[in-house]
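Asks: Quick check, what structure comes out for this input:
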Amino acid sequence: MTTITINLPVKDLAVSRSFFEAIGLTINEDFSDENMLAVPLSDDIRVLLLTREYFGTFTPKPIADTSQGIETILAIGVDQRADVDAMADAAAAAGGEVHREPQDLGFVYSRSFVDPDGHVWEAVHMDFSGAQG
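Replies: Just a heads-up that it's a prediction; the model follows:
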């Protein structure tokens, strides 16, 4: 089986918890502690939000300054177009920032936002039933 774990440094676990719960994600308390929060996206994909100090123990490299640039865009697929809007609106209400205007390609609809630590996320709904192929 293939699993994916995305490790992200954060400044404040309480702020991160509030933000990610506000956008509809859950925290797996069994794998969370004072150093990290485990955020399952599916059975095989999870995000670990690690304090910057703890994250630093996994790499000799400096932690990127997300206020100066972008490191990655993390896309989360959702079931409905309305779910895209709900997640992006909740992110803005919880202190996130709009990253760019909504993208509507007909069969793909997305909105992106920046979390309190500068990580860029994108809520995406794909419906290929109407796409020309």
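Asks: For the rest of this, base every contact and every neighbour count on C-alpha atoms.
Replies: Fine.
Asks: What are the boundaries of the helices in the chain?
Replies: Here the chain has its helices, by DSSP state H, at 13-22, 52-56, 81-93.
Asks: Now show me the structure for the sequence below, then we'll compare the two:
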Amino acid sequence: MTDIFVNLPTADLDRCQAFYTALGAKINPLFTDENAACIDWGGGAYFMMLTREFFATFTDKPVADPAATAQVMVALTRASREDVDAVMDIGLSSGGVEPRAPQDLGFMYSRDLEDPDGNVLSFFFMGPAAVEQGPAAYSDQARS
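Replies: Below is the predicted model:
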């Protein structure tokens, strides 16, 4: 298995740690200091929330301001539509913003959440038939 580390800039490490732990992630203290916070989602998925200054040491390119530009959107699955709505309620009450209306494609339900820095997370649920056989299988099942 390959672990996934997504590096994202933040203007406020304490604020981002509070936000992501409210969503259910854990902080890995072994990789958290004054420059970075390791947000552990479980299952080998991590966000490395880096101060903008520290983030800049890993690239020669300008660091985008996630409040003004989108460079990446991270999608995280949930077990049901209700779980999507529940995590969104927590995120919104913890300082997040929902930048667009929920998307219901029948086979998939998703909602976007901007963290306090503007990084975009998409929480989504996909029906079991679509997961196993693709979106067309959901359409076929819905018609019968």
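Asks: now the helices of the first structure in CSV, with mean neighbour count and distance to residue 31 of the first structure?
Replies: Formatted as CSV, those follow (neighbours: other C-alpha atoms under 10 Å; distance: least, C-alpha to C-alpha, whole Å):
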stretch, mean neighbour count, distance to residue 31 of the first structure
helix 13-22, 17, 14
helix 52-56, 15, 15
helix 81-93, 19, 24
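Asks: could I get those as CSV with distance to residue 32 of the first structure?
Replies: Shown next, in CSV, are the helices of the first structure (distance: least, C-alpha to C-alpha, whole Å):
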stretch, distance to residue 32 of the first structure
helix 13-22, 10
helix 52-56, 13
helix 81-93, 22
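Asks: Can you say which of the ones you listed is nearest to residue 104 of the first structure?
Replies: Closest to residue 104 of the first structure of these is helix 81-93 (C-alpha to C-alpha; 10.0 Å).
Asks: which residues touch the closest one?
Replies: 19, 22-24, 78, 97-98, 109-113, 115, 123-125 (C-alpha atoms under 8 Å, 6 or more residues apart in numbering).
Asks: Now intersect these with the strands, please.
Replies: 97-98, 109-113, 123-125 (DSSP state E).
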